[in-house]
Structure formats: structure tokens, C-alpha cells
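Enquirer: structure here, sequence nowhere to be found:
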């Protein structure tokens, strides 16, 4: 175990790793391996490059890569803030995020050069653009920008409570919010887990982590931090591909991975799974959506290993509750429908609308407090005050209850958020785009059960007088303005929206037919 003093900032942790295992693999990306000593030196160069420019805010638009983590740690070491942007967003959404953040430097992956060129006039004029993996006529190549500066950096400028990471999450109004996280948020939980010495979370030096979930999500970036905190190697893939994942498990010794249930489904139901040796898998963690019992059985049968469910959100730097392997019963049990128990060092409380704790077994809003809870939302004190109380409790927006043994059960979502394939979709954002269609009079967006994605986005609309509607055209209209995962998969036309006596739209009435016969209103 690394010295606990190093588990406070990413820069200190990187130094400690380089000293402990300098020649061991830190990570591998598309055949390129980097040792812990090499990684630490590259992070130094990034920090020196930022200092030379006087830059503190760094944005990244790209798929997963090894260089993205150099940027993360180098920016933190220089006392700056690193903000990865979800590459699945539409160009105008990307412009919105960049303008909220206001970065000094934007590093752009090769797949997104054209998209950034298209919105260049919407971005700050003094923004420095850097081309990841080279290949741009006017922007400097990342390697050139980085390697123009020496390794060696005098000190880690970031303290454990200073913001070093900004992860953007869509807001209920459609406006993205930047979640500010510190080095302490990222690492103190890992120290608490190590102290608890849970057998399924005890990493060995030969463990290899598969990092395939998106870098701009806490489930992807945070997973890399876990292996980095344990001074273990990680294999990074540009994006999740079930065939590639199985190849790395079979041939490269991958022993640990995190995936959303939809990704695990792609693996276990692929014909290649029958030819893949999964015997080296020691632990699989999953989250971002519940695991249906039939899929759990398939995973245990095909992959084996120890399965751990985690529950959390970006505002809590990932997991706050954990359902351990011993509670995964293929035959089914009441605990299999829970999100598990609070993780070491984390408190969970169920609140009524006035903020008071409710009795055990009663439904309320799930709230949490602990070392992982965010600093707040970037330049948004009003949103911060609504989510985080003065005494540090972060409200989840999820409705649930706690049993006498401390297990937390999720019942519904207070904020109407839809989770499709592990991606958060906020109905208000999609509804705003639907209202821009010339045939649509009113629009409501709901999540409906989907065997592949957990939930699918459905639009329910009423039409303007005399108008007709083509479903494909409406979906195409949404795709012009939104990331594909946010767009409705289906569109229903109804004569009138259900409302209560005061005129409030009753989304629960729209949802009810699709969720009939299910014990909870999330899939």
C-alpha cells in the first residue's frame, strides 16, 4: 500500500508511484506502454507547459487515450483544473460547455478536429487549440506542445481540497453543470477502502485494469484513478468494444473492469464469449444502471469472477454505496434489488421534503456525506445550494429507502432523469429541442424499459392544428441539436397531455403503461 500521505493529490500520488514501481507498466494504449516513471515525467512536462503559458484551465475533447491522463495529472500538479468534455455531444452542445468552463487550452482528439473548426467562431478568440495525436495544419501537435518543456517540477501546487477536475453533467433545465472535484475527493475514498481491507477490493501488483468507459464520465476516469491509486497497470481503450474487451481479457491479462450493465450484456451475448478465457478475472464492478437478475446470471455463468454493484453520481466522485459479491445471489434475493450499503467513510441518510431524516423503510430522497462529495458546481452557487447543504450533505435526486441492515433501495427518480446505457438524459433538454419542430404543440419526454439500454428515451407529443408528423423526421430533427443518446428512440402522438387540476403535466400517467407490473420505476 502506498503511503497514505500520497493519497491526497494526484501529483503526490504520481510521484509516489514513480518511486515505488518506476519500471512497472502504468498504462498501455493501442500498443504503447508507459511506465510509472515515464508517466510522472510526462505529467511534469505538461505542468511546465501550462506554467510557461500562464494557463490554469484545460479542456479535453476526445475519446479515451493515455495522453488524456497525462493532461489530468499534469494540470492538477500545476494547480489548474482539467475538464474533459463528453465527445458524444453535438457541436453546439460542446460550444456551450466550453463557454461555461472558459478554458485557456482545448486539447482536441483527431476525430473532432472538424467539429471544433465548425464552432470556432463560437469559442473564445484567445483559446489555445492543441491537436492530440497530431495531424492539424495550424494547431500545435500535443507531443510538440508538451515536449518543448522539461521534465522535473518543483512542487505539487494543488492541495487536497483544491479543485483539480471539472466533470460536466446535464442539468434538469438543459444547461450543463460543472462538478468541481478535488484530489481529496478522488483519493480519500480509496484510502478508506484500503483501510477497510475488503477482500474483493484488495489489489495485487499484477492486477491489470481495463479502462473502456468514457473518459468524461466518473465511471471511466474514476476507474483509472483506482488502478493508479493501487499502483497497478491499466489498459486503456479508445472506447468500449466488446470484441476488443474480450481480446484484452483473453490475451493481455486483464483482471479487473468496470462496465455499465448494457456493456456487460454485449460481452456475454457475443459469440466470441464462448472462445474467451475469463479465468483471470478477479473482480467486475458495474453501475450507472441496475443489473437485471437474468443478466446477472448470464454474467456469473459466462464471465465468473466477483461482481460488485456500485451506486453513486458525478457529484459524489462515483460510488457511495456498494453491493458486495457475497450479496449477489443467482437465485435472487431481496438484497439483489438494493444498491448495497454505504462505503467506508461515507454516510447515507433518507430525507423528507423538509430535509428531515425519515424512519427506516420509508421512502424519501437519498442524501450522502463524506470525503467524496463535490466542492460544488462551477460558477453556479444557486445550483450548489440546492444540491449540497451547508453541513455537507449532497442530495441525490433519487427516491429510496434504507432497511434495518443499512441496505439502500432505489425506488424512483425525483428529478425525472433517464439513464440510457449509462448516460444521463434530462427530459427538459430534449423537450426544448422537440418544441422547435414545426408540427409539435406540446412535448413530454419519458424513460421506458429497454432490454438493451436499461431505459430508452421516448417522446410523447401533441400536434399543432392541422399538422401531421413523421416519426423519423422528428428524431432526425433532434439529432441535429443533441447527442444521439439523448434523442428519442420512438415518438408517440396523443390528443392531449394528462394534467392535474392546477394544469401540471402528469408524467407519471404517461410513464405508467410502460412500467406496469414492475416493482420500481427504474430499469
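Expert: It's in. Since this is a predicted model, take the numbers as computed values, not measurements. Numbers count the residues shown, from 1 in each chain.
Enquirer: CA only for contacts and neighbour counts going forward, please
Expert: Will do.
Enquirer: correct me, but residue 215 touches residue 223?
Expert: No. Shown here, residue 215 and residue 223 do not form a contact pair, counting by C-alpha atoms under 8 Å, at 9.3 Å.
Enquirer: looking at those two, which one has more neighbours?
Expert: Neighbours per residue, other C-alpha atoms under 10 Å: of residue 215 and residue 223, the larger number sits with residue 215, 29 against 25.
Enquirer: report the central residue of the chain.
Expert: Nearest to the mean C-alpha position of the chain, by C-alpha atoms, centre = their mean, lies residue 217 at 2.5 Å.
Enquirer: number of residues surrounding the nearest residue to that residue once chain neighbours are set aside?
Expert: Nearest-residue entry for residue 217: residue 167, 7.1 Å, with adjacent residues in sequence omitted and distances by C-alpha to C-alpha, 6 or more residues apart in numbering. Applying other C-alpha under 10 Å, we find 25 residues neighbouring residue 167.
Enquirer: how much space separates residue 167 from residue 84?
Expert: Here residue 167 is placed at a distance of 7 Å from residue 84 (C-alpha to C-alpha, to the nearest Å).
Enquirer: please enumerate the shared neighbours of the two.
Expert: Listed as contacting both residue 167 and residue 84 by C-alpha atoms under 8 Å, 6 or more residues apart in numbering are residue 216.
Enquirer: structure two is appended below for comparative analysis:
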């Protein structure tokens, strides 16, 4: 069995379909799974008999983790590595001397700034996109010649052989090239559904062959797919629907910011929801709330004559974190972040939305 991540924080079990999986395989699990795109990679590839909530690289901070990773890469003469973007960012900023043939990023959104590592700490960067239900379904490869010509804020991918991708609206209708929407997947690989878990997306899969990925993105004019992030957590700001990743991706474009999560908070006086940004700065870097707000206005090309739209996308509150709390798969724990935001915001003006 495999376990899938879920927007409800309750894992869904998926029957194995791959020919390379055997019923004779036994994996003893005495704690929560340690995730990597749904798979306990570290423990299985390491020959372990137990899958635990944390692995051998658990560290007190992202910086110490990066130092440990760099030491392992140099000591073991590693040529290929799977890394998360914040680790790559620190390797670059601290000018840690490593050189790899290839770096692979997966399980998280890859931002354009990560391409700075190509030609410096690696010869090639590969951005992989997948789902537990289908495995790896798309990828994009970047070498030195691609860095200067890449124009999108988020890295793009193309489907692997046997996989189709499309972008639709909420009703399943195709949206024009360049318009944001829901990413749907159809693959020659098929799974039979979730164990004891009904899902309208599985019903759709049975009827049409297409599965909703729960991710948002758009098709570029040159035929690539830009994956922008999860569509869950849709914010209703002044009656307009805003995806958190739209604001998060813009904030992450700032050189001083390592990571950002946007959550809705409610103004007590007006009862309206407004965006709040939780940010992690690069070591030795910091910025003001006003500078962040001005940057977002420029990114979305808001003018003084259009204050309502600016209020929809520009964070009204910015909360600084040293590091984000993480889920067991290494992604930002939005529930934990929201709890800390609740402690830091002015309780007379705002309240968190449960």
C-alpha cells in the first residue's frame, strides 16, 4: 500500500499497481510515515525496516541541515542530489564549495531564482512533478544556456511519455493558454482508488480518465506547464477569490525572502478577510512590511487609482519567522504557521480564520 497526502490532513491509502512491487515486500512501520512525494524514500532506499516521523537528517535549523548535506555530498563524492530550494539558496548564498552533475527538485514549487545554481554548483537542474497516484508525470531540465532565456517566475515542466496534462476551470472546461486553472492529469498508469475513502475525483477518473491534481497552474505559449502550487486554502477577500500561491509566488521573488506562506485573517472592525504573509528571510537579510507591500503592488501592476484590487492581493500584515514549522514531508505546516500568526497579530484588529 501507498499513502497519499491529503488536503484534509488525513492520508488516503492507494493499492499498489506497479509491476516492480511484490506482495512479498514487507515494511514495518511503528510511527508516522516520513514523506517524500508520498513515498518513504529515505528509509526504503536505505534498507531500513522502520519508517519514522523524522529521518537521519533532522536538524535544529535549515542552515545546519544545509551544512550537513554539503558535508555528505563532499565526503561521499556525490554526483546527483535531490534537494529542496531553501537548501540550494543557502548553498549559493554561503558560497559552499560543492559541484554536482545534476540537482533534482521535487515535491515543492520551483522558483526561477533557483536557476542561479546552474553552472555554479551543478551542471543541470531538473524540476520533477508527480503524484502518488501516478508517480512522476512531468519534468523540466535546465542547463546554463536556458538560464538567461527563462522568463517565468515558476519553473515549468512537460509531461512524460504516456501522460497528458490540461488546465480547466472549476467546471472542467479548458481555459485559454496563459490563464490559471486546475491541473488535470491522464496517464497510462492507472490506480484503482483509495482504500475505504470515497472521492468525487475518483468518480471523475472512472468516467473520463482524468484526475484532478488539486494543483493550480497554466499553459505557456511554448507548450510548457507551469505548476504554481496547491489550490486548497482559497481566500475570499472582499468577495473576490484569491489563491494563496498567487501572492506567495510573488513574494518569493524578493531577493531577501527565502520562503513565504499566505493565509487569510479577518479584520474585526469590517469583518472582511485580508491576506497575511508569513515570511522567512535569507540569513543576514530582512525587509520592511512597507517594502514588501510596495513590491507586490509593482508585481501585480496595481496603481493608486485601483486601491481595491491592491487590498485583495497586498498583505495587510507581515509576520516574520526564523523557520517555518514543517510537516513530516518537509513542507510548510500551514496549521502550525497559522497558530503562530494568531499569537503575533494584534488581537484588537485581527483574528485568524479557523
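Expert: Received, thanks. Nothing here was measured: the structure is a model prediction, and the numbers come from that model.
Enquirer: TM-score of the superposition?
Expert: Superposed pair, TM-score by TM-score structural alignment, normalised by the length of the second structure: 0.56. Supporting alignment: 255 aligned residues with a C-alpha RMSD of 4.4 Å.
Enquirer: thinking again about what came up before, aligned to the residue nearest to the centre of the first structure, what sits in the second structure?
Expert: Under the alignment (TM-score structural alignment), residue 217 of the first structure maps onto residue 36 of the second structure.
Enquirer: hang on, that match packs against residue 108?
Expert: No. Residue 36 of the second structure is beyond contact range of residue 108, at 10.2 Å (criterion: C-alpha under 8 Å).
Enquirer: could you verify that residue 95 of the second structure is part of a helix?
Expert: No. Under DSSP: H, G, I helix; E, B strand; the rest coil, residue 95 of the second structure falls outside any helix and is assigned coil.
Enquirer: count the neighbours of the residue nearest to residue 514 of the first structure when sequence neighbours are not counted for me.
Expert: If the residues on either side of it in the chain are set aside, residue 514 of the first structure comes closest to residue 448, at 6.0 Å by C-alpha to C-alpha, 6+ apart. Residues near residue 448 of the first structure, counting by other C-alpha under 10 Å, number 22.
Enquirer: residue 448 of the first structure: which element?
Expert: Using DSSP states H and E, residue 448 of the first structure falls within strand 440-450.
Enquirer: now that strand: buried residues?
Expert: For strand 440-450 of the first structure, a neighbour-count test (16 or more other C-alpha atoms under 10 Å) marks 440, 441, 442, 443, 444, 445, 446, 447, 448, 449 as buried.
Enquirer: now swap in stretch 388-398 of the first structure and tell me
Expert: By neighbour count with 16+ other C-alpha under 10 Å, stretch 388-398 of the first structure contains the buried residues 388, 392, 393, 394, 395, 396, 397, 398.
Enquirer: then stretch 184-200 of the second structure?
Expert: So, applying 16+ other C-alpha under 10 Å, buried residues of stretch 184-200 of the second structure: 184, 185, 186, 187, 191, 193, 194.
Enquirer: the fourth one maps to what in the first structure?
Expert: Superposed on the first structure with TM-score structural alignment, residue 187 of the second structure falls opposite residue 370.
Enquirer: for residue 73 of the first structure, see how far away that match is.
Expert: Here the criterion is C-alpha to C-alpha. By it, residue 370 of the first structure lies 23 Å from residue 73 of the first structure.
Enquirer: same check on residue 34 of the first structure?
Expert: Applying C-alpha to C-alpha, the value for residue 34 of the first structure to residue 73 of the first structure is 14 Å.
Enquirer: the more surrounded of these two?
Expert: Shown here are residue 34 of the first structure and residue 73; by other C-alpha under 10 Å, residue 73 has more neighbours (30 against 19).
Enquirer: tell me the contacts of residue 345 of the first structure?
Expert: Neighbouring residues of residue 345 of the first structure by C-alpha under 8 Å, 6+ apart: 189, 192, 370, 371.
Enquirer: what about residue 312 of the first structure, neighbour count?
Expert: Per other C-alpha under 10 Å, the neighbour tally for residue 312 of the first structure reads 19.
Enquirer: which residues does it contact?
Expert: By C-alpha under 8 Å, 6+ apart, residue 312 of the first structure lies in contact with 288, 318, 319, 320, 321.
Enquirer: same thing but at 7 Å, please
Expert: Contact analysis of residue 312 of the first structure by C-alpha atoms under 7 Å, 6 or more residues apart in numbering lists 318, 319, 320, 321.
Enquirer: residue in the second structure matching the last one?
Expert: Under the alignment (TM-score structural alignment), residue 321 of the first structure pairs with residue 138 of the second structure.
Enquirer: now do the helix or strand containing that match: which elements does it pack against?
Expert: In this structure, residue 138 of the second structure sits in strand 135-142 according to DSSP H and E. Secondary-structure packing of strand 135-142 of the second structure (3 or more C-alpha pairs under 7 Å, 6 or more residues apart in numbering; DSSP states H and E): strand 122-131, strand 156-159.
Enquirer: mind doing that once more with 10 Å?
Expert: Identification of packing neighbours for strand 135-142 of the second structure by 3 or more C-alpha pairs under 10 Å, 6 or more residues apart in numbering; DSSP states H and E yields strand 100-106, strand 122-131, strand 156-159, strand 163-168, strand 181-187, strand 225-230.
Enquirer: of all those, which one is nearest residue 249 of the second structure?
Expert: Between residue 249 of the second structure and these, the tightest spacing by C-alpha to C-alpha is seen for strand 225-230, at 7.6 Å.
Enquirer: measure the match of residue 217 of the first structure to residue 246 of the second structure for me?
Expert: The spacing between residue 36 of the second structure and residue 246 of the second structure, counted by C-alpha to C-alpha, is 24 Å.
Enquirer: all the helices of the stretch 51-200 of the first structure, residue numbers only.
Expert: Under the criterion DSSP state H, counting those that start in this stretch, the stretch 51-200 of the first structure contains helices at 66-77, 91-101, 113-118, 142-147, 183-196.
Enquirer: can you check the stretch 401-523 of the first structure too?
Expert: The residue ranges that make up the helices of the stretch 401-523 of the first structure, judged by DSSP H, counting those that start in this stretch, are 427-434, 471-479, 507-515.
Enquirer: got TSV for those helices, with distance to residue 233 of the first structure too?
Expert: Output for the helices of the stretch 401-523 of the first structure, formatted as TSV (distance: least, C-alpha to C-alpha, whole Å):
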stretch	distance to residue 233 of the first structure
helix 427-434	39
helix 471-479	38
helix 507-515	43
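Enquirer: just among the contacts of residue 312 of the first structure, which is most surrounded?
Expert: Neighbour count (other C-alpha under 10 Å) singles out residue 320 as the most crowded of these, with 27 neighbours.
Enquirer: sweet, I'm off.
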